[in-house]
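Engineer: sequence plus the predicted model coming up.
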Amino acid sequence: MPHLVLASASPARLATLRSAGIDPTVIVSGVDESVADGLPPFEMALQLAELKCAAVEGREEVPSGSLVLGCDSVLELDGQALGKPADPEDAVRRWRAMRGRSGVLHSGHCLRDTASGQVAAATASTTVFFADVSDEEIDAYVATREPLYVAGAFTVDGLGGGFVTGIEGDHHNVVGVSLPLLRDLVLELGHAWTDLWRPVAN
């Protein structure tokens, strides 16, 4: 049975995988995300996912026969790639630009089978609709500091959930890992999705 290694520090990705029956080993990649600056949003998400996967797959602490998953998310607004805000002022500016509008959240996924050396990679994209929030709501949200640690300066599964009025596409992708896409990548590498489920205690 293959074991999943998550090359990400994101608690939301880990929680999503665990809720889907998968209990991965977490090994943070340490990749400098600025190396992809200037790329189109779709390509940026995929390249950073590939870099994170590559940074982890050869480490000694990776169990043999593992599937290593690298992920990265970027919000596209007006053709611009928006990762994590640089500071609170940046987060406020973004929310004033985003409110009452929609953006596209791209999450790149790269999965490597350490046993065979095979790699499967793809990006999932989901349209996110934002509420027309007030300046006061923006200031209060940014003051929580939650937006500073997530791509696009928002969450759908946290305090920011009340500011997201709808999505078109995979909900899990907005959290940071698309479960249907990940299943496709697992199948592409010749494994069964259900083999990743942790055993259920009797």
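Structural biologist: Yes, it's here.
Engineer: going by C-alpha atoms from here, please, whenever you check contacts or count neighbours.
Structural biologist: Will do.
Engineer: elements contacting the longest helix along the chain?
Structural biologist: For the chain, the longest helix by residue count, based on DSSP state H, is helix 41-57. Packing partners of helix 41-57 (3 or more Cα pairs under 8 Å, 6 or more residues apart in numbering; DSSP states H and E): strand 66-77, strand 80-82, strand 102-113, strand 119-130.
Engineer: what residues does stretch 2-10 touch?
Structural biologist: The contact list for stretch 2-10, computed with Cα atoms under 8 Å, 6 or more residues apart in numbering, reads 14, 22-29, 52-53, 56, 62-63, 65-71, 191, 195-196.
Engineer: now that stretch: buried residues?
Structural biologist: Pro2, His3, Leu4, Val5, Leu6, Ala7, Ser8, Ser10 (16 or more other Cα atoms under 10 Å).
Engineer: can you list contacts of the longest helix of the chain?
Structural biologist: Residues outside helix 41-57 that contact it (Cα under 8 Å, 6+ apart): 7-8, 27-31, 33, 36-37, 62, 68-76, 79-82, 106-112, 114, 121-123.
Engineer: got the buried residues for stretch 28-35?
Structural biologist: Residues of stretch 28-35 classed as buried by neighbour count (16+ other Cα under 10 Å): Val28, Ser29, Val31, Glu33.
Engineer: chain center to that stretch, what's the gap?
Structural biologist: Once both centres are worked out by Cα atoms, centre = their mean, to the nearest Å, stretch 28-35 turns out to sit 14 Å from its chain's centre.
Engineer: and the comparison structure, right after this:
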Amino acid sequence: MTTLVLASASPARLATLRQAGVEPVVIVSGVDESQLDGLPPAELALQLAELKCAAVAQRDEVPAGALVLGCDSVLELDGEAYGKPDDAADAVRRWRAMRGRTGVLHTGHCVRATAGDRVAAATASTTVHFADLSDEEIDAYVATGEPLQVAGAFTVDGLGGAFVTGIEGDHHNVVGVSLPLVRELLSELGESWTELWTRNVAL
């Protein structure tokens, strides 16, 4: 069974992979996400994913022959890239700009096969339609603290799910990792998605 290393501290990404039958080893990259400010949103997401993947692949604790997956998400609104809010006030400002509108959630994915140091990378983009929240709803949501922990200041799989009226594209991508894209990247490297399934998956 091939080991997948997730180069991310995101509990949502970890939960998504587990629900899909994959039990990754988590090693957080520690990459400074502010170092690439100014890039177009989709490119920013991809380059950060590549940096995270490369940083973790060099670690001594990565199992021999492992596959390393780096991901990074940003929300594009009016051509600007939005990662995690700086603070509660920033989250409130963002939601007042987002409500009743449509954005695009970009998640960069990079997979590195440590055996042979082979790399495949791509970005998945999903259109997200936001509900027209009242000021009171925005304040209540930000007060939960959830928007401060995630790119774009919203979730689709948590408290923020009630504020997303529609999605065009891969739902898992909005959560933080596109399973179909990861499968495609593995295939590019000559690896199999099903080889990542844990042994307790009924086949």
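Structural biologist: Ah, there it is. If you're wondering where the values come from, they're calculated on a predicted model, not measured in any experiment.
Engineer: sorry, back to before: just put the buried residues of stretch 28-35 of the first structure in TSV and tack on distance to Ala151 of the first structure and secondary structure.
Structural biologist: Shown next, in TSV, are the buried residues of stretch 28-35 of the first structure (distance: Cα to Cα, whole Å; DSSP: H, G, I helix; E, B strand; the rest coil):
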residue	distance to Ala151 of the first structure	secondary structure
Val28	17	coil
Ser29	17	coil
Val31	15	coil
Glu33	11	helix
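Engineer: skipping adjacent residues, who's closest to the residue sitting nearest the centre point of the first structure in space?
Structural biologist: The residue lying closest to the centre of the first structure (Cα atoms, centre = their mean) is Gly176, at 2.6 Å. Excluding the flanking residues, the one nearest Gly176 of the first structure by Cα to Cα, 6 or more residues apart in numbering is Arg13, at 5.6 Å.
Engineer: out of the helices and strands packed on helix 41-57 of the first structure, which gets nearest to Ala201 of the first structure?
Structural biologist: Smallest distance to Ala201 of the first structure across those (Cα to Cα): 22.5 Å, for strand 66-77.
Engineer: so what does that closest one touch, helix or strand wise?
Structural biologist: For strand 66-77 of the first structure, the elements it packs on are strand 3-6, helix 41-57, strand 80-82, strand 102-113, judged by 3+ Cα pairs under 8 Å, 6+ apart.
Engineer: okay if I get these as JSON lines plus distance to Thr165 of the first structure?
Structural biologist: Listed next are those as JSON lines, based on distance: least, Cα to Cα, whole Å:
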{"stretch": "strand 3-6", "distance to Thr165 of the first structure": "30"}
{"stretch": "helix 41-57", "distance to Thr165 of the first structure": "23"}
{"stretch": "strand 80-82", "distance to Thr165 of the first structure": "19"}
{"stretch": "strand 102-113", "distance to Thr165 of the first structure": "10"}
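Engineer: so of the ones you listed, which one's packed in deepest?
Structural biologist: strand 102-113 (a mean of 26; mean count of other Cα atoms under 10 Å).
Engineer: which residues in the second structure does that one align to?
Structural biologist: Aligned using TM-score structural alignment, strand 102-113 of the first structure spans residues 102-113 in the second structure.
Engineer: work out the gap between that stretch and the centre of the chain.
Structural biologist: Chain-centre distance of stretch 102-113 of the second structure: 6 Å, with Cα atoms, centre = their mean.
Engineer: try stretch 119-132 of the second structure
Structural biologist: Computed by Cα atoms, centre = their mean, the chain-centroid distance of stretch 119-132 of the second structure equals 9 Å.
Engineer: ditto for stretch 155-172 of the second structure
Structural biologist: Chain-centre distance of stretch 155-172 of the second structure: 13 Å, with Cα atoms, centre = their mean.
Engineer: now the end-to-end length of it.
Structural biologist: Terminal residues of stretch 155-172 of the second structure lie 11 Å apart, using Cα to Cα, to the nearest Å.
Engineer: neighbouring contacts of it?
Structural biologist: Residues outside stretch 155-172 of the second structure that contact it (Cα under 8 Å, 6+ apart) are 16, 125-133, 141, 146-147, 154, 174-175, 178-179.
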